[in-house]
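> got a predicted model here, sequence first, then my questions.
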Amino acid sequence: MAHAADANAGGKKVLILYYSWSGNTRELAKQIQAQTGGDLVELETVTPYPTAYNQTVEQAKKELEANHLPPLKTRVDNLASYDVIFLGSPNWWYTLAGPVRTFLSQNNLAGKTVIPFMTHGGGGFANSLKDIKAFCPNATILEGLAILGTRAKNAQGDVARWLHTLGMAK
């Protein structure tokens, strides 16, 4: 992991890119956007996940077991213009949600600073940091933030402290 001094928000173009099924990761993304001034982009799949929790859990498990990457509706055409990418995902089966894995598999983030954030039900980052490093071997990965999904709406203080530590607050 790189140190916070390696990524100063001053003069850098910031993207907050995330996938959210239940809204928890979206909530964190909006808090990060409010405190950094970065551009906010939500990943959407061509075929939305089911609205029922258990069906989504099963679909996510099958996708992971089959190494299936769900096609994305979202495109980030100006990705090259960003220096820093906050990358958000729920923890699904101890790793990144399928839409985030799809994005990482289709985009080269070499030379970018990637800062992970995650919502979870108790598993923290699990394997997600290792997986991000595998998808982004030539990116600088900074310290991430993992928040319990049930705490996401009230995580402004945690987000502010984390961004301050990284030198990324506006």
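Structure's in. What do you need?
> switch to C-alpha atoms for all contacts and neighbour counts from now on
Fine.
> any idea how far the closest residue to residue 140 other than its chain neighbours lies from residue 4?
Setting aside the residues directly before and after it, residue 140 is nearest to residue 113 in space (Cα to Cα, 6 or more residues apart in numbering), at 4.6 Å. Distance of residue 113 to residue 4, computed by Cα to Cα, to the nearest Å: 11 Å.
> touching both of those two, which residues are there?
Common neighbours of residue 113 and residue 4, using Cα atoms under 8 Å, 6 or more residues apart in numbering, are residue 142.
> then this one, side by side with the first:
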Amino acid sequence: MLLARGEGMTLTKLAIFAALAVTFSAFCAGLAAPREAAAAGKALVVYFSMPETDKPDGMTREEDNSAVVIDGKVLGNTQYVAQLIAERTGADIFRIEPEKPYPTDHETLVGLARAEKDDGARPAIKGALPDLSAYDTVFVGYPNWWADMPMILYTFFDRADLSGKRVIPFVTHGGSGFSRTVETIAELEPGAKVERGVSVPRSDAQECGPEVTAWLREAGFAK
């Protein structure tokens, strides 16, 4: 079939516009890929938390510093942040618990934490670790004790192989932030991609939901 000159020129223009549209769409998809890749794969939240009471009423100052009360239930500061991350990302969650429970008396706990750090202790973890091979991203949360991770976290890193995974520490603290713990984790897990996560002061823990959500969204994880 023969086409009139004007009709042929119109079809040619349409073909050019279609090709440009496809190219532009591919370009935009390429720009979006890093954010989509950040959220790809299965995630796990691993955390250790040590609330110094399970009673929501009549807390001492130190008990209040270690915990938040959500819907009448006491949660450790790090426990609460861990649950927020899991809820907002759809990640699985695993709590590190010591085989021998830590004391809840503040002074006794502080002294024990100092002694464990000085001795380079490796407190035993209760039960088995989850199958970490199933996860591409592992969030790791802990309170800052004596400008370091609690020593039971060292037990975890001794046992866990996080090579090839994205490891994102998060911390709750009384003013020291991460200290040098992110660098320490990178040294303990040289095969992992270790990134600095969110740092939550204990004074802000109760109201940290928006901050945690904003951080996760910026990192490409929030649902």
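Nice, I can see it. The structure presented is a predicted model; accordingly, all values stated were derived computationally and were not measured.
> got a TM-score for the two of them?
Comparison of the two superposed chains (TM-score structural alignment, normalised by the length of the first structure) gives a TM-score of 0.93, and 166 aligned residues with a Cα RMSD of 1.5 Å.
> neighbour-wise, which of residue 113 and residue 4 of the first structure wins?
residue 113 (22 against 15; other Cα atoms under 10 Å).
> helices of the first structure, start to end?
Assigned by DSSP state H, the helices in the first structure fall at 24-36, 53-65, 98-106, 128-135, 156-166.
> ranking these by burial, who's on top?
Mean neighbour count, computed with mean count of other Cα atoms under 10 Å, is highest for helix 24-36 among these, reaching a mean of 22.
> for the most centrally placed residue in the second structure, give me its contacts.
In the second structure, the centroid-proximal residue (Cα atoms, centre = their mean) is residue 139; its distance is 3.2 Å. Applying Cα under 8 Å, 6+ apart to residue 139 of the second structure gives the contacts 43, 44, 45, 46, 47, 167, 168, 169, 170.
> let's see it at 7 Å
44, 45, 46, 167, 168, 169 (Cα atoms under 7 Å, 6 or more residues apart in numbering).
> which position in the first structure aligns with it?
Here residue 139 of the second structure is matched to residue 86 in the first structure, going by TM-score structural alignment.
> for that match, give its distance to residue 115 of the first structure.
From residue 86 of the first structure over to residue 115 of the first structure the distance is 5 Å, taken as Cα to Cα.
> now swap in residue 68 of the first structure and tell me
24 Å.
> comparing those two, which residue is more hemmed in?
Each of residue 68 of the first structure and residue 115 has its neighbours counted (other Cα under 10 Å); residue 115 has more, 21 against 14.
> map the more buried one across to the second structure for me.
By TM-score structural alignment, residue 115 of the first structure lines up with residue 168.
> right, and its match touches residue 197 too?
Yes: the pair residue 168 of the second structure / residue 197 is scored as a contact, 5.4 Å apart, by Cα atoms under 7 Å.
> quick check: neighbours shared by those two?
By Cα under 7 Å, 6+ apart, no residue touches both residue 168 of the second structure and residue 197.
> quick check: closest non-adjacent residue to the aligned residue in the first structure for residue 189 of the second structure.
Aligned by TM-score structural alignment, residue 189 of the second structure pairs with residue 136 of the first structure. Leaving aside its sequence neighbours, residue 136 of the first structure sits nearest to residue 109 (Cα to Cα, 6+ apart; 6.0 Å).
> let me know whether that neighbour touches residue 137 as I believe.
No: Residue 109 of the first structure is beyond contact range of residue 137, at 8.5 Å (criterion: Cα under 7 Å).
> comparing those two, which residue is more hemmed in?
Neighbour totals were compared for residue 109 of the first structure and residue 137, and residue 109 leads with 22 against 14 (other Cα under 10 Å).
> stretch 79-89 of the second structure vs the first structure, mean deviation?
Comparison of stretch 79-89 of the second structure with the first structure after fitting gives an average deviation of 0.5 Å (mean Cα distance after the TM-score superposition for the first structure).
> map residue 167 of the first structure onto the second structure.
Using TM-score structural alignment, residue 167 of the first structure sits opposite residue 220 in the second structure.
> how many neighbours does its match have?
Using other Cα under 10 Å: residue 220 of the second structure sits among 17 other residues.
> between whatever helix or strand residue 25 of the second structure lives in and helix 209-219, how big is the angle?
Assigned by DSSP states H and E, residue 25 of the second structure belongs to helix 5-39. Put simply, helix 5-39 of the second structure runs at 130 degrees to helix 209-219, going by axes from the mean of the first three to the mean of the last three Cα atoms, to 10 degrees.
> tell me the buried residues in helix 5-39 of the second structure?
residue 39 (16 or more other Cα atoms under 10 Å).
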